[in-house]
Structure formats: structure tokens, C-alpha cells
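[1] Quick one, fold the following:
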Amino acid sequence: MTTTGGTQSIDRAAQLLTLVVEADGPITFSELADETGLPRSTTSRLLAALEANRLLERSAGGAYRSGALFALYATRHDPWSQIARLADPVLRRVGVETGETVNLAIPRGDSVVQIAQVDSTYMLSSRDWMQVAVPPHCSALGKVLYAWHALPLPEGALEQLTDRSLATSEALRRQLTGIRRRGFAVTSSELEIGLDAIAAPVRGPDGDVIAALGVSGPSTRLGRLTDRIGAELIDHAETLSRVLRPRMRKKGVA
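    Here you go, the predicted structure:
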């Protein structure tokens, strides 16, 4: 049977996508071209199309890895949708106490995925983060997952979204000891100027950190309340951990 040009392009793109998704880590352009045997011009064109459609993305070093769509939609058909519903009462209590946007996030590969949100009661508030891919080092939720080894630490230069964003993996590592010591993480204008966030760890059945509970809102409101909200989030995260552990043992979520 003769393969048409369109079908051939789809087959080749699927081959590249499969290699990246199944790889143990980011895979370089040269490795992909060599592995598939495709012309480098064809490889470049197909990778650009996959990246434009968020099926692939590039690491800080330029290598390819699975894109945001995999992380954002992987939660639709797994036990975490049930976990998000169980967590909702705790998130709502945090929302009542703080008035700010509340999120529950989990690690997916080297990304952070928001699985639940309670909106702020303020007119001036944070956005809907449920479908947004955020660099973990610019996120309090991400810093929590880095600090307790739920996310693999990045290497080298980091994406800077503002002049307050951490610029290197070494700068991130220097923060993690302090985060573990006080029990919560903070970002201040690191994702967006004027936006602050605070987050604390949620633990699974074995005591490992498997999620992060956080709030975000304008710096004018959160900046002076960091310690108080951080302490409250630690308490709420511990409550959420106790709520989730029995269900996670039953469902085998890890």
C-alpha cells in the first residue's frame, strides 16, 4: 500500500513524539534525527509543529520533552480527580480564612499541574490557574515540590519572567533549605509583578510530599501576611494529608 505524503508526515511526527515521551529525560535534536533516520530539515519542521501545538517543549538546554498538554490533561482520567473532590472542603476553608485564590497542585514529570482551585472573594484577585502551565521555580507550589524532592531539580539557567524570578538552578537550591526549615514557600513578583504566593506541602501515606496547597493574590495584600498565612497553610496541609491518606492507600495513588 502506498503511503500518502500527509499520512507519512503524521507517521513521522508520531515517531518523534513517541521517542520524546518515552525517553527517560529531555532528548536532543541530533539524537532524534539520528534515531529516526529522518533528514534534519524534516526533523526540524516536524518538531516545530509539535512544539507549536504544545505536544512538545524544550528544556533550558534546548532538548525536547513532553509538552504542557500532557501535563494539563493527564489528570482527567486518573484518581487525582477524586482526590481533588475530597480536598475541596479544606480548600474552601482556606479561601474563607484568607479571601485569596487557593490551589492544590501535584507534580507531573518536571511540571506542576493544578488539580483544584477555589476563587478569591476579592474583585482584585488572582486568575484561573487550572489550565495554565507555570514554570515551577516561579511558583510557590513548585518550590514546595522542589524542596521536598517531588520534582526533579532543573540544571543551569532558568526562565526569568520578571526581574524577581530566580535566574539559576543554584539560586533555587539556596532557597530550598530555608523552605524546608520554615515549612512553606513564598514567591513575590517572580511569576508576575505584583503577584505573591505562599504554599505548604501535602504528604501521602508514606510521609512523602505528593502535592502542594497554596494561595496567591496581590502583593499589597499578601506581602504583610506571609508568616501568618504560611503557618495557617501548614496546618491546613496537614489536615488535608490526613483526609487524603486513607483514600490514597485504597486507590494506590502515589
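
[2] hey, let's count contacts and neighbours off CA atoms from now on
    Noted.

[3] do you know how far the closest residue to Leu191 other than its chain neighbours is from Ala171?
    Closest residue to Leu191 apart from its sequence neighbours, by C-alpha to C-alpha, 6 or more residues apart in numbering: Cys138 at 5.1 Å. Here Cys138 is placed at a distance of 12 Å from Ala171 (C-alpha to C-alpha, to the nearest Å).

[4] next up, for comparison:
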Amino acid sequence: MQVVVRALSVLKILARSPQGLTLGEISERLELPIASAHRTAAVLEEERFITRSSSNRRYFLGPAIREFAQADFPRESPLVTAHQAVAEASRRTGETVFLSEFAGDKVVCLALSESSFPLRLFVRVGQIMPLHAAAAARVLLAWQPAEKTRKLLANDQLTAYTPGTPHTVDAVLDHLDGVRVAGYDVCESELDKNVWAVSAPVRSSTDEVVASITLAAPSQRMADDPARRKAIDIILAAAGEMSTDLGWVP
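    A predicted model of the protein is given here:
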């Protein structure tokens, strides 16, 4: 792999040399034989990673480097790439769709695909979801062992974010009963006013709920039953696709 290391070394030294370097300077600074420096530079120049001035014969970083830096990558987090089902659900609805999992005793957003509408909701990778008030968290909580669920809720701060927020342990437990019956959760102005969300469980091959996939939108775009039913069906289908990928059999 010496040739790869050598090529990367040339790129790094040119990145620190805005005035460019001659072949001799490259050879000297990297302690390379002049012939080796020439061969390396020739390949990098051919692939457009570096260029050579026709006037002063100095080498500079080339256009291929700029293409890497300015590439139009998707908007998903550079740390966690959303499953294709997340992106597809967002594309079909135009709304923000995100994936959440337990991280210790907290439910955290791991990946997302943002809304295409000018008016969009603020959700970020790494955001912690309130166990009692967010559909993304309640779907995960609903299929936990009953003793663990009660303990998690008892140790958490059940803030009444809006008049509709279930903010006692018993109220949340009653709500989770309905989530298990329906197979998904809907949150309407319970965490944020005028926000509607639907979340569905993602299951593993052992039938364990390992994640939730959630669509969140301003209530005004989900004001009628057909729009809500479409969103629910799309999120259930996305959860099913992801579960199938994990080996789950209904």
C-alpha cells in the first residue's frame, strides 16, 4: 500500500501549499526519490486530483478534489444514513420521517429524511424524545416488559407540554394499551401544539421491537381523514419493509 500512502501524502502537502510546489519541492519535503515523486504526480494529474501550471511548472490541487468537497450528497445525517424506507416514506408524503431507538433509558433519533415543504418541523439526529409525549418513544415503550415500562416512566419527568399531554404514569400506561391494539401510535398536539405524528414499530427476527419509524407534520397538512390514513398506511408499510429486512416474519 506504499503507493497509496505516497499519493495521499502528495495531496496533503499540496493542500497546505496554496502557492503550489515544484516537483523538486515535493520530492524534498516528502523525502521521495525524484523519479517516485514524478510517477506519483503524473498519475494524480492524469486523474485530475492535481494540476501543473504551464507557466511556473508548480503543482496544485486539482478539480477532482473540489468535486469531492462540493458533491451534492443527500441531506441525511453524515453520521447515520437513513434506511431506504425512511427516505421513501418521506418522498411519498413530502413530510419529515425519522428513525428512533433506545439508547440506554432514552429514546434517540438516529436518522431522518427531511420534509420537502417550506414549512417543516425541526427534528435532528441525536434528539431525545420524551417517553410519555412523543409517538416515536411511546411505540418503543409499548412493547417493553410492563415492569420496565413502569420503572422508566416513574424515573422520568412527565412534563405536560400541552393540555393534551398524558403526564401521569397511569395515563401513559392506558395510552400504551391502545398503541398495542392499534399497532401504531398517533400523537396530536401532545408534545408540540399543532403538530401531528404517527409512529410504527420496527421488529427484529425474534419479534422484538427494536426501533420506531415516525412521520411528523404540521396539523394543517393532516387536517382530514384521507391525509391521515395515507400517512398511517405509508408508515406502517415502511415499518414492515424495515422489519422484513431484519428477518421478521409476520
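
[5] ok so, going back, higher neighbour count, Cys138 and Ala171 of structure 1?
    Legend: neighbour count by other C-alpha atoms under 10 Å for Cys138 of structure 1 and Ala171, higher for Cys138 (26 against 14).

[6] List the residues that contact the residue opposite the more buried one in structure 2 once aligned.
    Alignment note: Cys138 of structure 1 maps to Ala133 in structure 2; criterion TM-score structural alignment. The contact partners of Ala133 of structure 2, by C-alpha atoms under 8 Å, 6 or more residues apart in numbering, come to Tyr161, Thr165, Pro166, His167, Cys187, Glu190, Leu191.

[7] Narrow the residues you listed to those that are buried.
    Buried members of the contacts of Ala133 of structure 2, counted by 16 or more other C-alpha atoms under 10 Å: Thr165, Pro166, His167, Cys187, Glu190, Leu191.

[8] among those, which two are most distant?
    When those are compared pair by pair using C-alpha to C-alpha, the two farthest from each other are His167 and Cys187, 13.7 Å apart.

[9] Tell me the spacing between the residue sitting nearest the centre point of structure 2 and Arg52 of structure 2.
    Nearest to the mean C-alpha position of structure 2, counting by C-alpha atoms, centre = their mean, stands Ala111 at 2.3 Å. As for Ala111 of structure 2, its distance to Arg52 of structure 2 is 42 Å (criterion: C-alpha to C-alpha).

[10] quick one: Thr214 of structure 2 and Glu208 of structure 2, what's the gap?
    Applying C-alpha to C-alpha, one obtains 18 Å for the distance of Thr214 of structure 2 from Glu208 of structure 2.

[11] These two: which has the busier surroundings?
    Comparing Thr214 of structure 2 with Glu208 by other C-alpha under 10 Å, the one with more neighbours is Thr214, at 34 against 15.

[12] before we move on, what SS does the more buried one have?
    Secondary structure, DSSP: H, G, I helix; E, B strand; the rest coil: Thr214 of structure 2 is strand.

[13] quick one: contacts for it?
    Applying C-alpha under 8 Å, 6+ apart to Thr214 of structure 2 gives the contacts Val97, Phe98, Leu99, Ala135, Ala136, Ala197, Val198, Ser199, Ala200, Ile235.

[14] Which single one of those is nearest to Arg180 of structure 2?
    For these, the closest approach to Arg180 of structure 2 (C-alpha to C-alpha) belongs to Ala200, at 10.3 Å.

[15] Quickly find the element holding the closest one.
    Taking DSSP states H and E as the criterion, Ala200 of structure 2 maps to strand 195-203.

[16] which residues are in contact with that strand?
    Strand 195-203 of structure 2 is contacted by residues 135-136, 139-140, 183-189, 209-219, 222, 231-232, 235-236, 239-240, 242-243, 246, 248 when judged by C-alpha under 8 Å, 6+ apart.

[17] got it, and stretch 159-171 of structure 2?
    Outside of stretch 159-171 of structure 2, the residues that reach it under the criterion C-alpha under 8 Å, 6+ apart are His132, Ala133, Arg150, Leu153, Ala154, Leu158, Val172, Ser189, Glu190, Leu191, Asp192, Lys193.
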